[in-house]
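Visitor: Predicted model and sequence below, questions to follow.
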Amino acid sequence: MVNDTMNTTYAVVFGSVMALGLPLNAVSLWILLRCHSIKSPSAVFMVNLAISDLLLVISLPMRIYFYATSSWPLSNMACIWITMLFRNNIRSSSIFITFISVDRLLAVVYPLRSRHLRISSNAWKAAALIWLFVLVVNIPESVYFSKFLNNNTEHSCFEFKERRKSYMSYFQSVLVLTMLAVNIVCTALVSWTLHRHLNDSAKVKNKVNVMLIFVTNLMMFTIFFLPLSLLIFFETWKTSPTPLICLASVNCCLDPLLYYFSFDGFWKRKEDVDTSLARE
């Protein structure tokens, strides 16, 4: 009875995330592509972040079905692929968010020296490498997970038990902690720069929005990514990770806040944004 109640709760949470995340990220992606020239590194990383969130949303219908019916109608491989889509979101999102923080750090602290680095072509190359890295990691992890799924995944998909901790558990935790540390350093340096050069910092448009970007990034890590990553690191799935998986999935609904804080006039027409980017 308790399991039925919990499964229903999980289905409701995932359903709510899908209902909010799909339109928010689809509209955000449309605005980023239509109204903003993809000439700044931050815009490039935000487009890829929105794509990552949409891939997460795509994986949710089958999770909803599994927890609503307590059954899995598809194959083991389908279960693994959908699990990978979710894990890929945490990894790719944490990296893209960190790259956004680093880009903002360079723009505020080293605006002149970083101009040759902060170009869209470099950002697209970095994004391609991130996706390649994420996909390569899926190969050994998929093989590992396949060992712990029962031949009949009807009641075990998303709730299978690992008998021992894998190196991938350490990898995800180390990745998230490393990205969090980079975000903390970026936040501290930007805050120090704006405080130290108070008069000069008036040249930085919307200083409050600049810091809100970093605060939002840190919130994403500490609330959504870190708890699940620490549980995976310290536990061998003895404690069900599903509640924290639900929590982690909510990040895709809040990423549009990052887009809003990152651009002056998020709803501006493309030609207006091109002018502001040219001045940056």
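Guide: Arrived safely. Just so we're clear, the structure is a prediction, and the values are computed from it rather than from any experiment.
Visitor: going forward, measure contacts and count neighbours with C-alpha atoms only.
Guide: Will do.
Visitor: which residue sits closest to Ala262, ignoring its sequence neighbours?
Guide: For the record, residue 262 is Ser, not Ala. Setting aside the residues directly before and after it, Ser262 is nearest to Ile213 in space (C-alpha to C-alpha, 6 or more residues apart in numbering), at 6.4 Å.
Visitor: Identify the residues contacting that neighbour.
Guide: Residues in contact with Ile213, defined by C-alpha atoms under 8 Å, 6 or more residues apart in numbering, are 101, 258, 261-262.
Visitor: try Leu277
Guide: Applying C-alpha under 8 Å, 6+ apart to Leu277 gives the contacts 39-40.
Visitor: Most neighbours among the contacts of Ile213, please name it.
Guide: Within the contacts of Ile213, neighbour counts (other C-alpha atoms under 10 Å) peak at Ser101, which reaches 25 neighbours.
Visitor: Surely that one and Asn183 touch.
Guide: Yes. Ser101 is in contact with Asn183 according to C-alpha atoms under 8 Å; the separation is 6.3 Å.
Visitor: measure the spatially most central residue of the chain to Asn251 for me?
Guide: The residue lying closest to the centre of the chain (C-alpha atoms, centre = their mean) is Ser93, at 2.3 Å. Distance, Ser93 to Asn251, using C-alpha to C-alpha, to the nearest Å: 9 Å.
Visitor: Alongside the first one, take a look at this:
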Amino acid sequence: MCTNTSNATCKVEILHGVAYSPLFFLGLLVNAAALCAFLAKRDCWTDTYIYMFNLAIADMALVLFLPFRIYDAFFCLPKTTLCTFLINIHFTNMYARILTTTVISVQRYLVIRFPLQARSWRKKKETAFGVCLVIWVFLVTTCAVFRKDNYPDKLWRCYERCKNHRLQKEFIVILLLLGFFIPLMIIVFCTSRIICILSKAENKSEEKKSIIGLVTANMIVFIVCYTPIHTGFLVNYFYIPPSHWQSLYIPAHVYFHVSEWIAATNCCFDSISYYFLLKQS
């Protein structure tokens, strides 16, 4: 167990595995229930259902591969092409969740800001399916283009890259800009506008209050879950020279593990949105 790491690093890895274990079981439970609920209502799907179903698929895909992460924390998986595949799966599904959440936020804003036009648009389901397809094609293509960045010779452990092998500049720009900062700005804008529009409405029904609470909660969860890991990407790339890495390794190692775990917890928080959607249908 952890034979190729120091005692301090080994303890971090064990805690890492312990933290992911309940996340796997809870995530499996809530996302399996969500998928079953969506499939049971497949005859009355709307564009919102399609977006939420896509989000549930991304959540479930991440959860199903967590056992590999847990096993690696305790027993250290060998550095093979399987590790490259697992890293790509983990982060592809994370960014699928980020981009789908962004699209859902835009869709909610457009429905509330332009209600008449939203009702008259007849190809909403086709558009939703096309948008989800574009998201997956973009992410898979990005992984294929930059696949060498996570080859076994660039890895220190199965799920961790060597710190002296930095990601390509173009790749880090895509991760930070398209994968986080732009979605964050869009979500903050859409959420603030939704709150402003519904707060000014003369008829403040319970449904409108619940929508305000839901979009606010979704924005807060998004910021809390995804800001730490992308802050880590930014700091690691621009401010930590490889020659100084050894003295900073343990705290940085802990930070990245914690931030990745926080990002992964979003697969359970999404169940809040599923609940309100199914409740209102």
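Guide: Everything's here; your move. Since this is a predicted model, take the numbers as computed values, not measurements.
Visitor: TM between them?
Guide: Put the two chains on top of each other and the TM-score (TM-score structural alignment, normalised by the length of the first structure) is 0.85; 257 aligned residues with a C-alpha RMSD of 2.0 Å.
Visitor: element containing the residue nearest to Ser262 of the first structure, please.
Guide: Using DSSP states H and E, Ile213 of the first structure maps to helix 207-219.
Visitor: what residues does the following helix or strand past that helix touch?
Guide: Using DSSP H and E, the helix or strand that follows helix 207-219 of the first structure in sequence is helix 226-234. Residues outside helix 226-234 of the first structure that contact it (C-alpha under 8 Å, 6+ apart) are 169-170, 172-173, 176-177, 241, 244-245, 248.
Visitor: how big's the offset between stretch 86-95 of the first structure and the second structure?
Guide: Aligned to the second structure and superposed, stretch 86-95 of the first structure gives a mean residue distance of 1.0 Å (mean C-alpha distance after the TM-score superposition for the first structure).
Visitor: Could you tell me where that stretch falls in the second structure?
Guide: Using TM-score structural alignment, stretch 86-95 of the first structure corresponds to residues 90-99 of the second structure.
Visitor: Point me to the residue sitting farthest from the middle of the second structure.
Guide: Residue farthest from the centre of the second structure, counting by C-alpha atoms, centre = their mean, is Glu202 at 36.3 Å.
Visitor: So that one: helix, strand or coil?
Guide: Put simply, Glu202 of the second structure is coil when judged by DSSP: H, G, I helix; E, B strand; the rest coil.
Visitor: That one matches what in the first structure?
Guide: Aligned counterpart of Glu202 of the second structure in the first structure: Leu198 (TM-score structural alignment).
Visitor: end to end, how far does stretch 67-86 of the second structure reach?
Guide: 11 Å.
Visitor: What are the contacting residues of that stretch?
Guide: Under the contact criterion C-alpha under 8 Å, 6+ apart, stretch 67-86 of the second structure has outside partners 1-2, 13-14, 16-18, 20-21, 24, 65, 147, 150-152, 155, 157-159.
Visitor: Among these, which lie within helices?
Guide: Of those, the ones assigned to helices by DSSP state H are 13-14, 16-18, 20-21, 24.
Visitor: Show me what Gly130 of the second structure aligns to in the first structure.
Guide: Using TM-score structural alignment, the partner of Gly130 of the second structure in the first structure is Lys125.
Visitor: just Thr227 of the second structure next, same as before
Guide: Aligning on TM-score structural alignment places Thr227 of the second structure opposite Leu226 in the first structure.
Visitor: where do the helices sit along the first structure?
Guide: Going by DSSP H, the first structure shows helices at 2-35, 41-69, 76-109, 120-146, 167-196, 207-219, 226-234, 242-249, 251-262, 270-279.
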